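Enquirer: any chance you can model this:
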Amino acid sequence: MKIHLDQDRCVASGQCVLAAPDVFDQREEDGIAILLDAEPSAETAPDVRQAETVCPALAIRLEE
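Expert: Got it, this is the predicted structure:
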């Protein structure tokens, strides 16, 4: 799995961080999401899929 995060679309809701804290974080200055791991392990896949689902800006795209 590879994660693509469009920071220009991100609205800093933090939902991805809540769903997959090992994979996503937020910048201190503006709350925009950042990737901690663009190719996470298979065991985090359910959390990453949840993060994609709950993103209100549709800023997360998964490549499986």
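
Enquirer: going by C-alpha atoms from here, please, whenever you check contacts or count neighbours.
Expert: OK.

Enquirer: tell me which residues of the host helix or strand of L18 come out buried.
Expert: Here L18, judged by DSSP states H and E, is contained in helix 15-19. Neighbour-count burial for helix 15-19, counted by 16 or more other C-alpha atoms under 10 Å, picks out 15-17, 19.

Enquirer: can you tell me which of these is closest to Q26?
Expert: Set against Q26, the nearest of the buried residues of helix 15-19 by C-alpha to C-alpha is V17 (7.4 Å).

Enquirer: to compare against the first, here's the next sequence to fold:
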Amino acid sequence: MANQKHLTIEDRMIIETGLTNGSTRKSIADTLGKSPSTICKEIKLHSIQKEYSRPYMR
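Expert: Below you'll find the model as predicted:
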């Protein structure tokens, strides 16, 4: 595996495309030549959560 400290913008775009297409984190990691834990950390640290509203909440 590569011993690089940072992911490039291109790497992040590949991760985003993989997630959109339903690829597993392991397959994304294999594509990038990175550890699956690196991909999991990247997703956890840089993902954006949508806020859901409850229409009948009082």
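
Enquirer: overlay them and tell me the TM-score.
Expert: Once superposed, chain against chain, the TM-score is 0.32 (TM-score structural alignment, normalised by the length of structure 2); 34 aligned residues with a C-alpha RMSD of 3.7 Å.

Enquirer: quick check: which helices or strands does the helix holding L18 of structure 1 pack against?
Expert: Under the contact criterion of 3 or more C-alpha pairs under 8 Å, 6 or more residues apart in numbering; DSSP states H and E, helix 15-19 of structure 1 touches strand 24-26, helix 45-54.

Enquirer: OK, contacts around L19 of structure 2?
Expert: For L19 of structure 2, the contact set (C-alpha atoms under 8 Å, 6 or more residues apart in numbering) comprises R25.

Enquirer: please enumerate the helices of structure 2.
Expert: 9-20, 25-32, 36-46 (DSSP state H).

Enquirer: and those, which is most packed in?
Expert: helix 25-32 (a mean of 17; mean count of other C-alpha atoms under 10 Å).

Enquirer: contacts for that one, please.
Expert: 11, 14-15, 18-19, 35-36, 38-40.

Enquirer: got the contact list for I60 of structure 1?
Expert: 3-6, 51-52.

Enquirer: now A19 of structure 1: how far from E52 of structure 1?
Expert: 9 Å (C-alpha to C-alpha, to the nearest Å).

Enquirer: before we move on, what about L5 of structure 1?
Expert: Per C-alpha to C-alpha, L5 of structure 1 is found 10 Å from E52 of structure 1.

Enquirer: and what of A33 of structure 1?
Expert: Distance from A33 of structure 1 to E52 of structure 1, by C-alpha to C-alpha: 12 Å.

Enquirer: who has more neighbours out of the two?
Expert: A33 (26 against 22; other C-alpha atoms under 10 Å).
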